[in-house]
Structures are given as structure tokens and as C-alpha cells.
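Undergrad: Quick one: sequence plus predicted model below, questions after.
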Amino acid sequence: MAVTFKWLTRLFLLLCVLGLGAMAIAYYFASRSIPDFNQNYTVDGLSGPIEIVRDNHSVPHIFAQNDPDVYYGLGFSHAQDRLWQMLILRRTAQGRLSEILGEQTLSVDEFVRRLDIYNLSSASFQYQTDETKTALKSYSDGVNAWLKVVQSDALGRGAPELFLFSPQIAPWTPTDSLAVMRVMALQISNNLQDEILRAKAALTVGNERMRDLMPDSPNDAVMALPEYASLFENPPRSFSPQPTQHALHPIKPREFAGASNAWAADGSRAARKAPLLATDPHLGLSAPSIWMLARMEFSDGGVIGATIPGLPFIVSGRSDDLAWGLTTTYLDDLDVYVEKLNPANSDEYLTPNGYKPFIKKRVIVDIKDQLGKTIDMRWTENGPVIPSDSFDLGAITPIGHVTSINWTALREQDQSVSAGIRLMRSKSIAAARNAVSMHHAPGQNLILADKNSVALQVVGHMPKRDPNHASLGRIPSQGWLIQNRWLGDFPFSENPNSVNPASGVVANTNNKITDEKFPKHVGHNWGDTQRIKRLTKLLNARKVHTRDSFMEAQLDPVSYTARSLLTLIGRELWFKGEPAASGTVERQRQIALELLSSWNGEMDQHVPEPLIYTAWLRNLQQRLIADDLGPLSKEFYKVQPVFIERVFRDIDGASKWCDILPSSEIETCVDIARIALDAALLELSEQYGSSIDSWRWGQAHQAKHDHQVLGNIPLLSWFVNIRQDTPGGDNTLLRARTAGKGAEPYANVHAAGFRALVDFADPESSLYIISTGQSGHFLSRHYDDLAQLWRRGEYIPMTLDPELARSGSDGVMVLSPRAQP
């Protein structure tokens, strides 16, 4: 026995030594790809030296003797810090994720291939400006220069992920950057899912009740619509539960399309008599962040701000003369069409001029460790055909029909990258507005400030529809009817805008921006009806503003929604009855109501009230709709504040949602509010214990900065995911949108990955932050060094003064041109 124990001990120690050795070897090879920012390189493709100064937060400041080399330096810097992120974005655009990730991403590849994103991007190169063509080529040369350094110096394949997946990397091309731009357009739009869901809801409860569930903003009556069922013979009425989309799918769930806040004040509303601007775009959280900070020094001056690795320009930032921020417009730039097949020949579909053959193309999607899958791609005059198993399209597509989409993001002539570069180089609001006239998609609200003025400009091509369009673009329509076809685009001059308004302030939180009627309506579905109320209050509370007051608004955690809805849903429950016995359901309810009755709506991470409120509203909505919608109710998993308000104010008889149909009794809204609160408290007690005083919003509302590929792999997830307790909520200006479903329904999954504050009275005091760190390498100290600052609502300064950038540098790298033979 003693001998056995001795040998088992030796074996255990040997295994420990081997394990530690393996970990040391893995760490050595993985850490080889962490760049040395003090290393100099001789590279191909330069006309002169480039100096890349990294400040103490690893923000690259790029100096060169000519503009093409500046773009080269940005490409080199992006590849150094975010190579894996860039490769994944490129594979997403190409529809080639399954080659390395297997069958789990097959649906992503199939969808993207059917849109033909990559080929459209390749064809669009010819339509870019000469400056953009040069920028794209130089940027690509910079990326490829780093790839050559990685190969020649054996720098750990360039990213630790490449030890787990295919290390083969094709050179970066201008097409890759153009394709990344289209992927970002896909991520920001929710029109496809919205039309499908609206049709499914119409089939389930009809148009009248859909007015409650998916109301116009703000609370206007729904424009006259045909019943979806009346458009087609025998439309299907059975719906399949929507599977969870892979994190890399470019089309995000309807509730998590892009959002943002941005506002600006001119000198009349600024304490120091110079314009101010604040911006914080909202996208899904990830590690690393989609954003990377950078400064580019051109021959006519510097530009600094947020970039997206893969794109050769600063997406949101400032120069000495101009600052700009972006919010999602929710522009209705996509229509879903139901196309009728020829009963005698399924290779043909009906058009206004009779049956016509589909345009067809066959491609093979390669799948890791499996045979590839052949897909047959088809196009109609309206656009690509989307198969019925995508987004549950089969649920709204009658037999003998297929579905296609028309989308401004799918045009060969797209010049959006050229627009981005021209905007970055603009010196005034007038020049900026002229620059973005070239922008196709995605639709955005551009908030602008220069040294004297402020403006809001809607950018993106606005489709011109026939006033007699059958569905007004709100639900899928018959593709063979001429009145449903687009009539081109409105001229850019008709895009909504506001320049130097009398109020001195322009602002947008994805709220409704125009009262124009269809077809000049911009969109039916607006992304916010709540945050704008709070922002308006804060901006109007002061006659003049400072950078600090803008910061206060940007980080404001008070929920206008909580303040307005709690008085409605709890008005018959406050202070009712004698104190109940300890430990009873009634006592838990009384404690919760006592807390909420004195709560000011601040979504503070350290208190229980935000958690009780959020859980109550979530349970309440499901109880209101579950019996009416059946399985479809699962698709309305995010609380709709306007719907709740309509129900509890009984607008147009909306209180009928409170009655549970299968029940023999007639339930009131007070009954449902009480039942939902009890259910929420039971749920939270099971998760966090029975003592309400010990609950904390931040414990449930952790920001999930997860690695999109490695984040679900045991053990590795500990290294690559970043989790933090956070304040804010779904409808606060400090937006921190909850998941709404799954094992962590209150987790913060969609927030401001980038924030900026610009003060033209002292531009060098402007502030910036991103949600993780500059590096995409999880072993780098810059992988998460900005995350805690972001969580605490802090910022970092970024200067356009070259000497200040060099004085606090973390490294200075020089790229020298290789001598020509």
C-alpha cells in the first residue's frame, strides 16, 4: 500500500510538472504575438518613414511625410492590435466562418453568401473616389506589412487564436475593408426582423391589437395597413421558436440593432462660448471592443477618435476644425417581398411584366471536418432570395412563394467608405454635410460641431416608395405589384437636417426625428421613445453647458421609464393592507413596494430597486401577452415601455391585454401587476436569496464583454471574457441594455462601447474611452486596462499636440521604407 501511494504521488507530481510545462510553453508561444511598440521595422510599400507613437493607453499616434503613408500606419497598427478581430470580420463578410469554426456558423455563412456581400464589395471599388482608392490600398499594404513581420520574425502567428484555428492568412485587400463596412451596415439594421415580426403579430392578433404591441413612436396611431392575411392566399399561421443566433451573425436580434446618443450645443448654450459635442454609439459588447482609438496626422492636420479595425478612417472623432458623432437613424431602407412562383415552372417568378427566370448561381460553403454544402443562390428584380428557414420567413411565406429583400446596403455603387474618409478630412459642417451625401448605408444621424456651429444631418440613401404601396414598407408585400417597387431614392437634399437651430442644441437618442408622412417618413420604427425624455430634461435644465454637464448627461443612470411606469402599474398596490407576516409572499411584496415607492429611478448598481423593477416589468409583459400570442410571445422578450403604458392607461381599449383568455375570471390590470410582482420576487429569491436588502442590481447586471469565439470554451473563457458590475439600464442615457432572456436575463450586453466629449473652447481637454482596451491579445496588459475606467464612468485624454503625445509615450516605433534594388 505504501509503495502504491508513493508511486501515485510521484505520478501526480509528474503530471503537475508536465501541466505547468505545457502552460509555460503555451504562454511563451502565445505571448510572442504581443507587439513591442519600441521595435523599428523596415517594410515594403512606403515612400517615407512613419513614426507610430503609442501613448500610455496604447493609443497609436501616426505621423508620416505624406497622407498615403498615414493610412499605411493605421493598417499596420490595426493588424498589430486586432488581427484576429479583423480576420473574423473578413470571414464573416466572405461567408467563410465555417471553414474554421465548423457547422455552428453554417447558417451565418449561408445567409451572407446569399446576399453576395463580398462580390458586391469587390465591384464597388471602382466607384470610390481616387483618394479612397489610394487610402484602401495603402491601408491594405500596412496590414500586410505586419503579416510579413509576423512571418519573418516568428511572432506567434500574429494572434493567440491562430494556434487553435487555421493559421493561414490571405493578404488583406481593399475589398476586405469595403466588405467590413457592409457587415457593419448589417449589424445596425433591424428592418428585416421588424417586418417579419410585424407580419407574424398581424397574423396572430390582427392589426388593431398590433397597434398596442408594436406602436408607432411616439404613440401615434398606426397608419392604415391591410391585414397581412389579405395580401396572400392561405398565408401560414404556425410559427417556429427562433433559435439563438450565433454571436458572429451580422444581423443582430431585432432588439439589439445599433443605437446611440449624440448631442451638441453651439456657443450660445456653452459657458465658454464655443460649441460642445457628446457622442456614445451603442453596439453589442464584446472582448475586445469593436472600437479602437487612434490619431492620424495628415498633411492638413490631425484627426483623433474611434476607428473600427478593418476600416481605414476614424468613424467618430474630431480634428482641430470639426467634431462628429453618430446615432442610428432607424431609416426604413429595406423591404421584404413575397415573390409568386410560376406554378408551371418553379425557376420563374411573377413580375409586373409576367413571369421571368431567376438569376442563379451555385456556390459551395466549406465546413471544417465535413463535406461542404452546396447552396443555390437566386435573385429577383427586387433582390436576393432568402430561404424560408432564415429568421422564420417560412412562417409568413405562402405555399408557392419565396421571399426576397431589397436593401440599400446591397448596391454595387455603394460609396459609404468614400463618404467616411471625406467626412474625416472635412474642415467645416458645410464640407461634412457635402461629404456624407455619398453615404449609402447604414442610415445614420450625424451630429456635427465646428468652431462656430452645430448641426444634425440624416445620412444614407432614403428609398422613394409609391404612395400607394400596399404595406407602406411596414410588412412584406407582393413583389409582383408595380406600386410596391421602389422608385429610386430621394435626393440627399430631402434628408432631414437641422443647422444652427434657435434652441442652440441638436440631439438624438434614436428618437423620432420627423413628422413627415409616408413616403417621406424616414422610418416607421424608431429606436427610442424614453431616453429622449430624460435628455431633453437635462439639456433644458441649464441655460448654458460645460464639458462636465455633458459628461453628467452621458453617464446619467436615471430611468425616465421607471419613474413613469411604476406610478402606473403600482398605483393600486402602494401601501395596501396591514403589514403581513414575516416570510410570506405578501410580506415580500410589501417590502418591495415600500422600496420602489421611495425610489427615484436611479439604476444604481449597489441597490436592489433596479433589479426588482426590471424583473417586475419583464414578468409583467410576458403575462400580458403570453395567452394572446402563444409561442410568438417569446419573440417579445424585451420590455416595450409604450406597450405597457398603453395597457395601463387603457389607450384605445388596450387594457384587454390584462385579461387571461383561458381563465374563467376576468382579470384586471391590477391583478396582473400583483401576480407579475410576486413571480418576479420568487424568481429573484431563488437566484439571490430571500433577503431583499442583500440584492444588488450590479450583481445581476454584469457587463458581458465576451470573446465572440473563445468566450464559451471552459477555462479559456476565464482569460478572454471581461465581466463587471454596471449601473444603468435599458432606457437610461447611460445605456446598458439587458439580455432579456436566457440564463442571465439582466446581464448588460449592449452599451456604449465608445464615449467622447469634445469642447471647442479647449479641444485638447476633450475626453474619450472605449469599453475594454486597445489590444485584442488577452495576454496584453492593454486587453482590459480601459475597462475599469469605462465602468466607473471615467475617460482618458487624447491630444493632437505631437509633443504631448510623445512625452507620455509607451513606445515609439519607426517604419522605414525598404531600399529598392
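TA: Structure's in. What do you need? Residues are numbered from 1 along each chain as shown.
Undergrad: For the rest of this, base every contact and every neighbour count on C-alpha atoms.
TA: OK.
Undergrad: got the contact list for Gln699?
TA: Applying Cα atoms under 8 Å, 6 or more residues apart in numbering, we find Gln699 in contact with Gln605, Asp725.
Undergrad: ok, the residue lying closest to Leu596 once chain neighbours are set aside - contacts?
TA: Take Leu596 and drop its neighbours on the chain: the residue closest to it by Cα to Cα, 6 or more residues apart in numbering is Glu609, 6.1 Å away. By Cα under 8 Å, 6+ apart, the contact list for Glu609 reads Ala592, Leu595, Leu596, Trp599, Met603, Trp697.
Undergrad: quick one: which two of those are the most distant?
TA: Using Cα to Cα, those span at most 15.5 Å, a distance reached by Ala592 and Met603.
Undergrad: And the residue nearest to Leu596, how far from Arg485?
TA: The gap separating Glu609 from Arg485 is 50 Å, by Cα to Cα, to the nearest Å.
Undergrad: Use this one as the comparison:
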Amino acid sequence: MKVVKYIFGVLASLIVLIAVFLLFYFNHQKPEYQGEYEFEALEKPVKVYFDTYGTPHIYAANNRDAYKALGYVHAQDRLWQMELMRRVASGRLAEIFGKKLLETDKFFRTVGIHEYSKKNVAELKERKGKILPLAEAYLEGINEFLEGGKTPIEFAVLGIDKVPFTLEDIYNIAGYMSFSFANAQKTDPVVTAFANMGVSYLKAFDLDSTVDSEKIKSYTGGSDYVAIAGHVNDVLNQMPLAPFIGSNSWVLSPEKSETGRVVLSNDPHIGFSQPAVWYEAHLSTPDINYFGYHIAGVPFAFLIHNDSVANGLTMFENDDMDFYRERVNKEQSDQYWAIDHWENFEVRKELIKVKDTIDMEIEVRSSRHGPVINDVVAGVSKDQPIAMWWVYYQFSNHLLDAAHEMAIAKNIDDMRAAGAKIHAPGLNLMYGDAQGNIAWWAVGRLPKRPAHVNSKTILDGSTGKDDPLGYYNFEANPQAENPPWGYVYSANNQSIMNVKGRNILYPGYYLPDTRAARIVEVLEGERRISRSELKSLFMDSKYMGIQPMKELLVSELIQSDFNEKEREALEHFSSWSGYHDLETLGAAIFYPWMINIYELAMKDDLEKAFEGRGDKLFNSFMSTYLMKRSMPVFISAKESPWWDNALTEDVVEDRKDVVTVAFRETVKYLSERFGDKPENWTWGQVHTVEHNHPLGAVNLLKPIFNVGPFHLSGSEMVVNNLGFPYNKEKLFNTSFGPSTRRIIDFSEIDNSESILPTGQSGVPFSKYYDDQTQMYIEGKWRPVYLSEEKIKANSTVLILRPKKK
């Protein structure tokens, strides 16, 4: 008995010691939000006030000290995120995650963002740009924390060495952000594959009006477009970072606002992850005073407001990337035909380090158009190279210069000039100021393409006839300044471009106009809009245009032998108003029904056309903008060749057959997943979100690193854009949404408000790791202060001092 007691005593003591150690370790990991720290690189002391949500308000005697302090506090909250961000575009994820990320690294090494970054760093140093000393100061701050600060738990778990951050890292991060805006890499191979099936198959999709499907150029044989589409889709889905998806923004003029002053609203849509994308910070020196939203590892904020001006951003969705099939010399395979002569491929070697296994060396070829992307796709012949041409690579990168100049802008002219410096990615820059001006500019260099070119298919690279002809001037880009109707808005929908007095629709990957239509419906008219209405609009869940689709779907059902559960489900769907509130019935039926319709209609044709690879192509298609945009067109195309099952030669199926079978499969699926009673299929019950940390993939670590799950309203086709992958396995698991919601009110700048999806800090043991999550879910807000008096009244202070010599 004494032995048993002794053993239990020892075990209890061990448990207590472990608990004490963990408590000490967790407390040690927390960032320092008060006290003092000696920082050798500082010229003068800097005061950093952390408000009640962990946002740093940095007061410095000069700009360089302010950016050093920003780098330091940014790193103490987001060093792990910075490490991930700099590794993506440079193709260095396999170093820490192993061979499961090898294909991702091979893809990004081939794309070559890191090579472009080297050139831009050299150019920045040569021209001695204004941002150079500030960027270097920010890096000093990061590296100060890297050397002397606390080691993130992720570094310890994954065995990551601390390597100083460089200017190239900043440009690589900006390059990844720009690449994630581009949709062509996912869409163009899919459209080309469909084009090979025949023009009639393309008519069921809502390709924008600049594309004449009768003139689509396609190539039979040669490169395997199915494999390319599938590979790109797999690579992008494996990344442990959030892609940029879309966004909403609207700006009210004084005549439209209840306060009589400009009010700017913005909610950029980005893939959810933990930590969240934006890091908020307020910088104040004798020269600058602005509140900004920063990407990890980048010194300059992309979203800002100050006493005088405010901006917002959405994705323009323009097509700034093309793919060219190069013609290889059969006698000398290291050459390709360049208009009128054979030219050698540029070749470079890339060594990729892979954790726990041998390193891999790959060979990257580039043509005059850009890197050959299909060399890294298994099973695809190198005899039919596909080169990626991207506007981003055609000019020196002044994106960071533009971000800095937007932050310090004092008026509409300053903001316009800053926006004009951005050549890629394509963005909608929204603007409002204290003087009563509102504006929207589509920014980015827009290439002029020959009239015959369909930029959504693989083009001919050999003759030069499909090459861009030049670029439009910034003045031709879609834009509006102080329009008479009193507001500007953007929801990733297509806009009108005026070229020499002629309106044209520029080709792109524009999202359905359901969100845009709802925003206009709310803002249009003579009345003034209140702040409460603006907040409601952010959370609005009405699906504009759903009624005709509902009526068509119901009318196509063959209901003669429906069972009781199917009839009940149909009744719920028929009475659905199109809203996606928590208690809504009907929405949970609509989305899997649409997926089943697409599956039943398309998979058989794709399998027949592409010999067993149809499933891969279908999954790639379902991840593109084209699927979302095509819904009403696809359903309404009664004579579409997609409806007939290509695998049943003796029977000709029609739309009624597909719609009915899809409905029955939907009811069966929902019953198996959420229970037999359709009244339990409420949207709030089935629509959830979990903010995933890479280490949260380990079940034991999930409670520490992941945030959620939570039940949600909203959906992908509504203003409260909380979307999910269109597949049965993760049907209602939200993957993206507003990365922040902002209201900037010039009636009193301290009346401005914001919210983040989780919290400011990326350190799991910080009290700011997830403190905004429930507020975000409920559509609540928190204040954003610029005045020193209000900031100090609700803050702790960390003083950074120059180290005594």
C-alpha cells in the first residue's frame, strides 16, 4: 500500500511540475505590452501604447525610429506569420514542412517571384527610393526581435533557424500577394480544355462579353491542360497561407451620408487562417500620423486612414496573366521559335531543401514570355512548353512606394498619383477625404491585346500575333471621382472602361454581380444613409437574383414519386427568401443541389473527353470564378450538351432528369450529414468556420492553435461574403470572408470603427489571439482612435529606448 501511495505521490508531483512548467512557458511566450526595452538601433526613445485590443500606437521623434518600432512590435506578435509569408514565394516551405509541400515549392521556384524580387531590390538601392531607409528601419526592428526576443513556439516545434529578414523577403511577400490576386493560373487551362470539347460546351458558362466563343482558339494534342489545371489547383490548395479572394467597398459623399460628411466602408475578402491577415498599427511622428493595416513582413500599410484621407481596396479581377504554348525546335530541344528565329530557352537551376530527406534540384526554363510552368507537372511532355506571361514582371515594382505614398497622402491628388504607380496586381482603390471628395480608381497596367485573342485560353507563342500590343494609359482605366449620384462602390464585379469615348468591358475574372446589386439597391435613392444602415449592409445576407433560379429549379423537378422527406425539403426550399440568416431553411438545400447538378451534368462528358481525368478537371473548374459566375446561365441553358449523359448511349437525358436526380441526392446527403428532419437543416446549424493554424492540423494541438468552430450567417453570393469550397467533403466549412470590416467616418475621425476575424496577435498565449472573434461573428465593432488623449486613456505602454553605450 505504501508503494502505491508513493507511486501516486510521485505521479502527482510530476503532474504539478509539468503544469507549473507549462504555465511558466505559456506566460513567458506572451508578447510584452508594457515596460521598457533597450534597442541599440534607435536614435531616440519611442513610446508604444497598446490599446484594449492589442493595437500598437507608435509615437516616435522621427520616421526611421517609428518604422524600427513597428518592425519590432509586428515581429513580437506575428514573427511566425512573417516566416511563412517570406517562404511561400521563394519556394522554401518544404524546409520546414517536409516533402508534402515540395510541389508547392517547385511551382513557386518555377514562377520565379524570388528572381524578380532580386532585380527590384537592386533597382531600389540604385535609385535610392524614399522608401529604402524606412524599409531598412522596419527590417532592423524585425531582426532586433528575432535576435533578442522570445522564440515563437512554432519555431521550436518545427526546428526553424532564426535567419535575419532582408529586403528581398519584403518583395517576395508583396509578390506572393500579387500572385494570389491572379485567377488566370487556375482558370485558363480549364477553359482551354473545355474549348477542346467544342464551342457548344462553352456556351453554358458566363464568359464575359469581350470573349466571342465562336472565335475561341484552342489546340488539340500537345500539352496536357487537364494535368496543368489540376496541378495548379492542388498546389494552391496545399499552401498554409490565405489567398486573396475578393472584397466589398463603398464610399458615401456628404450628400448621401446622414452625418453630412464622407464615410468610407471596406471589407477585403481573404482566405481565413490563424493568425489573421492584417496587423493594425498607428504611426505618429512630426511628419506622419496614420492608422494602417499591414501584411506580415511588409513595412507599409495597404489600408489606411488619417485625419485627412482614407482608402480601401478590392480586387479589380482584371486579366493580367496570359499563357503561351511555345514551339520547340525538333532538332535542338533547348530552342523555341520566337516570331522569326530560333531562340535558346533561359535555364537556371533551383536547389530545394526538403526536411528529413534529400534536397532536390530542378531545372527552370523561361522563354521570352516568361517561365515554363508545365515542366514541374508530372506526366506532361516537355515538348509542348507553356510559358506564363504576367504584367507583374514587365515593369519595375513600385507597389511598396505606392503603399507608402497612400499612407502619407493629404488629398485626392496625392492618392490618385500613388495609385497610378501600381502596375500589378489590379486593384480597385477606394477613396474618401475630410474635404468631401470621394473616388474610385481601377489601378494596374492594362495590356492591349489583339482583337482575335481570347486571353482565357492558351495562346500561340511562336508567331507574335497573340502578344500584347502595349498598355492603356492610367486615365483610361475604369474610375469615378465625385459622381453626381453620391457614392462609389466595388464588389469585384465588372466595370466599364472608356477608351477614346467608347465604352468597353475589359477581360477579366469578375465575380457575379449579386453583391454589387445588393449594395446598389441599399445605397441608391435620395435618402441619406445612417451608420446603423452601413453596419447592417456589412452583415447583409440577401442573395440578389435567386428567385428566378429557384423558380426554374422547382419547375424542372419530376415530383411524381417523391417521398415525404423530399416533399418536405422541397417545401422548405420553395419558401426560402434568399437570405442566409442563422435560422434560414432552404440555403442548405440550394448549395449541395447546385454541386450535384454540376457533377451529374459535367463529369460524364469530362470523363469521356479526357479519358479518366475528368474528375481532376471538374474539381479544378469548381474552384474557379467561372463556376460561381455561371450558375444562372448554366441552369437556364435548356439545350446544353452537358445535360445528356455521355456514358448512356441508348438514352438521352435532359435538364429535368439531371435536376431531379440531383435534388434526390441532395436530400439523401443532407439526411446522412445533418439528420433526417429537414427542419433541422438551418443555415446556422450547417454553416461554420474554424480559423486554422498550420500546427492545428495535429489533433492534440488543435485546441491550442485553432480558433473555432463557430456557426455563421452569410454566404458566398451575398454582401456578408463568407464562402466555402464547392465540394461535398467541406461543403459548409467557411474558407474565406471579410479579413477586416472598417467604417471610416470623417464627421469625427475617432468615430471610426473596425473589427478583425480573430485578433491582433499571432501568439496563441496572448490575450489578443482571439479576443475579437465573437464580436466579428455577431457583426459587432470596436473603436479605432487617432487622438492621443483617447489612446492613452485605454492603453498600456511599452517604451523602447536606445541602448546606453
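TA: Received, thanks. Quick caveat: nothing in here was measured; it's all calculated off a predicted structure.
Undergrad: Determine which residue lies closest to the centroid of structure 2.
TA: In structure 2, the residue lying closest to the centroid (Cα atoms, centre = their mean) is Phe244, at 1.1 Å.
Undergrad: Which part of structure 1 matches stretch 255-274 of structure 2?
TA: Under TM-score structural alignment, the counterpart of stretch 255-274 of structure 2 in structure 1 spans residues 268-287.
Undergrad: buried set for that stretch?
TA: For stretch 268-287 of structure 1, burial by neighbour count (16 or more other Cα atoms under 10 Å) applies to 268-270, 272-287.
Undergrad: for that stretch, the distance to its chain's centre please.
TA: 18 Å (Cα atoms, centre = their mean, to the nearest Å).
Undergrad: Give me the distance between the two termini of it.
TA: 41 Å.
Undergrad: Now the helix ranked longest in structure 1: buried residues?
TA: The longest helix of structure 1 (DSSP state H) is helix 2-31. In terms of neighbour count (16+ other Cα under 10 Å), helix 2-31 of structure 1 has its buried residues at Phe29, Ala30, Ser31.
Undergrad: for stretch 227-246 of structure 2, same thing?
TA: So for stretch 227-246 of structure 2, counting by 16+ other Cα under 10 Å, buried means 227-236, 239-246.
Undergrad: can you list contacts of it?
TA: For stretch 227-246 of structure 2, contacts defined as Cα under 8 Å, 6+ apart pick out 84-85, 101, 103-104, 107, 177, 180-181, 185-187, 189-190, 268-273, 277, 314-315, 374, 377-380, 491-492, 616-617, 619-620, 623, 693-694, 736.
Undergrad: so how far does that stretch reach from one end to the other?
TA: 26 Å.
Undergrad: Using the three-state scheme, assign the closest residue to Arg90 of structure 1 other than its chain neighbours.
TA: In this structure, Arg90 of structure 1 finds its nearest non-sequential neighbour in Asp176, 6.0 Å apart by Cα to Cα, 6+ apart. Three-state call for Asp176 of structure 1 (DSSP: H, G, I helix; E, B strand; the rest coil): helix.
Undergrad: For Asp176 of structure 1, give its distance to Gly310 of structure 1.
TA: For Asp176 of structure 1, the distance to Gly310 of structure 1 - Cα to Cα - is 7 Å.
Undergrad: next one: Ser694 of structure 1
TA: Taking Cα to Cα, one finds Ser694 of structure 1 at 45 Å from Gly310 of structure 1.
Undergrad: So for the two, which sits in the more crowded spot?
TA: The neighbour comparison of Ser694 of structure 1 against Gly310 (other Cα atoms under 10 Å) goes to Gly310, with 29 against 11.
Undergrad: Quick one: map the more buried one onto structure 2.
TA: By TM-score structural alignment, Gly310 of structure 1 lines up with Gly297.
Undergrad: Roughly how far does its match sit from Ala227 of structure 2?
TA: 34 Å.
Undergrad: what's the answer for Gly426 of structure 2, then?
TA: As defined by Cα to Cα, Gly426 of structure 2 lies at a distance of 28 Å from Ala227 of structure 2.
Undergrad: Ok, Asp540 of structure 2 next?
TA: From Asp540 of structure 2 over to Ala227 of structure 2 (counting by Cα to Cα), the distance is 39 Å.
Undergrad: do the same with Ile635 of structure 2
TA: For Ile635 of structure 2 relative to Ala227 of structure 2 (Cα to Cα), the value is 27 Å.
Undergrad: and what of Phe165 of structure 2?
TA: 36 Å.
Undergrad: Identify the residues contacting the residue lying closest to the residue nearest to the centre of structure 2 once chain neighbours are set aside.
TA: Once flanking residues are discounted, Phe244 of structure 2 sits nearest to Ile270: 4.4 Å by Cα to Cα, 6+ apart. By Cα under 8 Å, 6+ apart, Ile270 of structure 2 lies in contact with Ala242, Pro243, Phe244, Ile245, Gly246, Ser247, Val277, Phe736, Gly737, Pro738, Ser739.
Undergrad: Beyond the helix or strand Ile270 of structure 2 falls within, next helix or strand please.
TA: According to DSSP states H and E, Ile270 of structure 2 maps onto strand 263-271. Scanning forward in sequence from strand 263-271 of structure 2 by DSSP H and E, the next helix or strand is strand 279-284.
Undergrad: Show me what that next one is packed against.
TA: Judged by 3 or more Cα pairs under 8 Å, 6 or more residues apart in numbering; DSSP states H and E, the packing partners of strand 279-284 of structure 2 are strand 56-59, helix 63-89, strand 289-294.
Undergrad: Identify all contacting residues around the first one.
TA: Translated: strand 56-59 of structure 2. Under Cα under 8 Å, 6+ apart, the answer for strand 56-59 of structure 2 is 46-51, 66, 69-70, 73, 280-285, 791.
Undergrad: start and end residues in structure 1 for that strand, please.
TA: With TM-score structural alignment as the criterion, strand 56-59 of structure 2 aligns to 60-63.
Undergrad: Give me the mean deviation of the matching stretch from structure 2.
TA: For stretch 60-63 of structure 1, the mean distance to aligned residues of structure 2 following superposition is 0.7 Å (mean Cα distance after the TM-score superposition for structure 1).
Undergrad: now the contacts of Glu609 of structure 1 as a markdown table including secondary structure?
TA: Output for the contacts of Glu609 of structure 1, formatted as a markdown table (three-state DSSP):
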| residue | secondary structure |
| --- | --- |
| Ala592 | helix |
| Leu595 | helix |
| Leu596 | helix |
| Trp599 | coil |
| Met603 | coil |
| Trp697 | helix |
